[in-house]
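Participant: fold the following and give me the result.
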Amino acid sequence: MWAFIHKLGSPKWFYGISARLMPWFWAAATLLILAGTIWGLAFAPADYQQGNSFRIIYVHVPAAFLAQSIFVGMASAGLVFMVWKIKVADMAAAVMAPLGAAMTFVALFSGGVWGIPTWGTWWIWDARLTSMLILLFLYVGVIALRGAFASRDSGSRAASVLAMVGVINIPIIKYSVDWWYTLHQPASFTITSRPTMPLEMWAPLLMMVLGFYCFFIALTLMRTRNEILRRESGKRWVQALAEESV
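Facilitator: Predicted coordinates:
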């Protein structure tokens, strides 16, 4: 196990193994998102209360899941970088942040669009919505900190600390509907209980969630590879790759 983690921390080894993994995740993401979208939008039955407006769930829920998961992943990578000084972890954390911010924005925007026919308003200072907005600010803060220092290492450390501190917001987002009175509904499905929706509704939703996660992994691998080439441009193996591609 530790040998694998040590190898994963090597930019050269990560660059090589990620090239073999990326096509599988891109293919899985494409198939799952395409199938989930067609099934959810064209074949899933309309909700008995919300009608067809509920179909935005197939974008809103995967985006919200991914927004929270990316922040946890970013904080974990920051911890690995701070404790073990593994450069690849910092590179991965750096490329995760923009996608996490984008997914948080998509979750907030799609939730607002969904809220108009459901709640009669696009925004309310609900505990779930407010904590998600805070998550967006945290993402922006992490991205800004990376560019606020003349030294890249100083920026990386500052961003890692903010991510590790800010991760406390994730359980607040998750349990806000249980801890406080909110308009936001509870989770549509969890791994510990049966879905409250019929199979025809939650199966495409599950496909979309898995597809979004595969997309995140594929994009992170691709962008981390680019970051490795940028930061390790002076290394011989990178120069050899450049010469081979000419």
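Participant: from here on, just use CA atoms for contacts and neighbour counts.
Facilitator: Noted.
Participant: what about the residue nearest to A148 when sequence neighbours are not counted, distance to A46?
Facilitator: Spatial nearest neighbour of A148, excluding adjacent residues (Cα to Cα, 6 or more residues apart in numbering): G155 at 6.6 Å. From G155 across to A46, the span is 48 Å (Cα to Cα, to the nearest Å).
Participant: neighbour count: these two, which is higher?
Facilitator: Comparing G155 with A46 by other Cα atoms under 10 Å, the one with more neighbours is G155, at 19 against 16.
Participant: contact partners for W180?
Facilitator: Neighbouring residues of W180 by Cα atoms under 8 Å, 6 or more residues apart in numbering: A127.
Participant: how many other residues sit next to F109?
Facilitator: Applying other Cα under 10 Å, we find 15 residues neighbouring F109.
Participant: what does the one 5 residues further on give?
Facilitator: Counted with other Cα under 10 Å, the neighbours of W114 add up to 22.
Participant: ditto for Y48
Facilitator: Neighbour count of Y48, defined by other Cα under 10 Å: 8.
Participant: thought A101 was touching I143?
Facilitator: No - A101 lies out of contact with I143 (Cα atoms under 8 Å); the separation is 9.2 Å.
Participant: the two: who's more crowded?
Facilitator: A101 (23 against 20).
Participant: which parts of the helix or strand where that one lies count as buried, going by neighbours?
Facilitator: Under the criterion of DSSP states H and E, A101 resides in helix 87-119. Across helix 87-119, burial judged by 16 or more other Cα atoms under 10 Å covers 87-101, 103-108, 110-115.
Participant: quick check: the nearest residue to A46 once chain neighbours are set aside vs L199, distance?
Facilitator: Excluding its sequence neighbours, the residue lying closest to A46 (Cα to Cα, 6+ apart) is N52, at 5.1 Å. Noted for N52: a distance of 17 Å to L199, by Cα to Cα.
Participant: angle of the helix or strand containing L145 against helix 87-119?
Facilitator: Here L145, judged by DSSP H and E, is contained in helix 127-146. Angle of helix 127-146 versus helix 87-119, following axes from the mean of the first three to the mean of the last three Cα atoms, to 10 degrees, is 150 degrees.
Participant: who does helix 127-146 touch, helix- and strand-wise?
Facilitator: helix 87-119, helix 152-166, helix 169-179 (3 or more Cα pairs under 8 Å, 6 or more residues apart in numbering; DSSP states H and E).
Participant: nearest to F216, of these?
Facilitator: helix 87-119 (7.9 Å; Cα to Cα).
Participant: how far is that closest one from where the chain is centred?
Facilitator: Relative to its chain's centre, helix 87-119 lies at 7 Å (Cα atoms, centre = their mean, to the nearest Å).
Participant: buried ones in stretch 142-150?
Facilitator: Those would be V142, I143, L145, R146, for stretch 142-150 by 16+ other Cα under 10 Å.
Participant: reformat those residues as JSON lines; add distance to T190.
Facilitator: Below are those laid out as JSON lines (distance: Cα to Cα, whole Å):
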{"residue": "V142", "distance to T190": "29"}
{"residue": "I143", "distance to T190": "31"}
{"residue": "L145", "distance to T190": "35"}
{"residue": "R146", "distance to T190": "35"}
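Participant: please give the structure of this sequence too, so both can be compared:
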Amino acid sequence: MNRLVKLYHQMGSPPFFYRVCGLFAPWFLILALALTAWGLIDGLFYAPIDYQMKDAYRIIFVHVPAAWMSLFIYLAMGIAGIMAYVWRMKVAEAVMMASAPIGAAFTVISLATGMLWGKPMWGTYWDWDARMTSQLILLFLYIGVMAIYASYSQDTRKAARMAALVAIIGIINLVIIRYSVYWWSSIHQGASISMTEGSSIRDWDMLRPLLVMAIATKFYYLYSLCQRARVFLLETEKNKQWVHKTLQEKTHA
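Facilitator: Here you go, the predicted structure:
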């Protein structure tokens, strides 16, 4: 327990977090690329054809992991927002703001692929049902966090606190997205995989590439988070001695 507490405090230190991210980021990228290649090749070429949707169903190997990540990243951003708002941790601010554009990108991918999937599945690209609408609101929340931060660019600490407040309030939308298909009438199907209700995908040859892609997207998030958070810390801590020392070391390397 003491080691975990010590690690927590160490990770809250901007220079320590910067170094750790620099150490692990390349490995996260390698794992993300390798797993993405495996998942896409497995899903697009080796997974069996669906008896109802034929080959059109293969878009789930991109759509479902992207949708999962849009929620996962917002939750991570919201937790970081709580830490930034309550304890004013610089690293939490970095994680929160680094997560926002990554989560927004995954949300756009989930919406775009969902529309492409919806046309053959439901006969329409878009329907204002609860799941689709709440997912679109999620995108607006990501954009809102980034816009709020940008609007207070002269005072980065105040900008982070205001952005954190938006991120925290938006967490309630995650619950709405998760249970929207059960609370309201929806053309959208329920969860493909559930820890409590089991999986609607019974064929392991279909499920395997989906799980591989889900893991791949998480490693990509970690890689992108590390890179963006490092840049954020260099910009917001530019007057600190550790930043000058780090930049000097890079110059002489």
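Participant: hang on, the earlier thing: give the aligned range of the helix holding L145 of structure 1 in structure 2.
Facilitator: Counting by TM-score structural alignment, helix 127-146 of structure 1 falls onto residues 130-149 of structure 2.
Participant: test my guess that S156 of structure 1 contacts R146.
Facilitator: Yes - in this structure S156 of structure 1 lies within contact range of R146 using Cα under 8 Å: 5.8 Å.
Participant: still on that earlier bit, the match of helix 127-146 of structure 1 vs structure 1, average offset?
Facilitator: When structure 1 is overlaid, stretch 130-149 of structure 2 sits 0.7 Å from its aligned residues on average, using mean Cα distance after the TM-score superposition for structure 1.
Participant: who are the packing partners of the helix holding A101 of structure 1?
Facilitator: helix 11-38, helix 57-84, helix 127-146, helix 199-231.
Participant: quick one: closest of those helices to I173 of structure 1.
Facilitator: Of all these, helix 127-146 sits nearest to I173 of structure 1, with 5.6 Å by Cα to Cα.
Participant: list the buried residues of that closest one.
Facilitator: In helix 127-146 of structure 1, counting by 16+ other Cα under 10 Å, buried: 127-136, 138-139, 142-143, 145-146.
Participant: what residue of structure 1 takes the place of M213 of structure 2?
Facilitator: Using TM-score structural alignment, the equivalent of M213 of structure 2 in structure 1 is M208.
Participant: next, count neighbours for the residue nearest to A46 of structure 1.
Facilitator: For N52 of structure 1, the count of nearby residues is 13 (other Cα under 10 Å).
Participant: again, but for E249 of structure 2
Facilitator: Using other Cα under 10 Å, E249 of structure 2 has 10 neighbouring residues.
Participant: please apply the same query to Q248 of structure 2.
Facilitator: Q248 of structure 2 has 11 neighbouring residues, counting by other Cα under 10 Å.
Participant: where's it, which helix or strand?
Facilitator: helix 241-252.
Participant: now that helix: buried residues?
Facilitator: V243.
Participant: for that helix, which outside residues touch it?
Facilitator: The set of residues external to helix 241-252 of structure 2 that reach it, using Cα under 8 Å, 6+ apart, is P15, L234, E237, K238.
Participant: quick check: the farthest pair among these?
Facilitator: P15 and K238 (11.7 Å).
Participant: what about those two, which has more around it?
Facilitator: Neighbours were counted for P15 of structure 2 and for K238 using other Cα under 10 Å; P15 has more, 21 against 13.
Participant: so who does the aligned residue in structure 1 for the more buried one touch?
Facilitator: Correspondence of P15 of structure 2 to structure 1, assessed by TM-score structural alignment: K12. Contacts for K12 of structure 1 (Cα under 8 Å, 6+ apart) come out as W237.
Participant: next, H184 of structure 1: secondary structure please.
Facilitator: Put simply, H184 of structure 1 is coil when judged by DSSP: H, G, I helix; E, B strand; the rest coil.
Participant: next one: the one 4 residues further on
Facilitator: Three states are possible here, and by three-state DSSP the one that applies to S188 of structure 1 is coil.
Participant: how about it, what's its match in structure 2?
Facilitator: Using TM-score structural alignment, S188 of structure 1 pairs with S192 in structure 2.
Participant: run a quick neighbour tally on the nearest residue to L207 of structure 2 once chain neighbours are set aside.
Facilitator: Excluding the flanking residues, the one nearest L207 of structure 2 by Cα to Cα, 6+ apart is I201, at 6.2 Å. Using other Cα under 10 Å, I201 of structure 2 is surrounded by 13 other residues.
Participant: residue contacts, I201 of structure 2?
Facilitator: Going by Cα under 8 Å, 6+ apart, I201 of structure 2 touches S192, I193, L207.
Participant: just those residues now: which is nearest F45 of structure 2?
Facilitator: L207 (13.8 Å).
Participant: ok, the closest one to L75 of structure 2 distance?
Facilitator: Distance of L207 of structure 2 to L75 of structure 2, given as Cα to Cα: 25 Å.
Participant: those two - which one has more neighbours?
Facilitator: Per other Cα under 10 Å, whichever of L207 of structure 2 and L75 has more neighbours is L75, with 21 against 18.
Participant: check the gap between that one and H188 of structure 2 for me.
Facilitator: 22 Å.
Participant: again with L7 of structure 2
Facilitator: 42 Å.
Participant: more neighbours, these two?
Facilitator: Set side by side, L7 of structure 2 and H188 show more neighbours around H188, with 17 against 11, by other Cα under 10 Å.
Participant: hang on, that one packs against Q135?
Facilitator: No - the pair H188 of structure 2 and Q135 does not pass the contact test of Cα under 8 Å, sitting 11.8 Å apart.
Participant: structure 1: which residue goes with L75 of structure 2?
Facilitator: Per TM-score structural alignment, L75 of structure 2 is aligned with V72.
Participant: scratch that, A37 of structure 2
Facilitator: For A37 of structure 2, the aligned position in structure 1 is L34, judged by TM-score structural alignment.
Participant: show the contacting residues for that match.
Facilitator: Taking Cα under 8 Å, 6+ apart as the definition of contact, L34 of structure 1 has no neighbours.
Participant: what's the answer for V106 of structure 1, then?
Facilitator: Contacts for V106 of structure 1 (Cα under 8 Å, 6+ apart) come out as H60, A63, A64.
Participant: of these, which is the most crowded?
Facilitator: In terms of neighbour count, A63 stands highest of the contacts of V106 of structure 1 at 25 neighbours, by other Cα under 10 Å.
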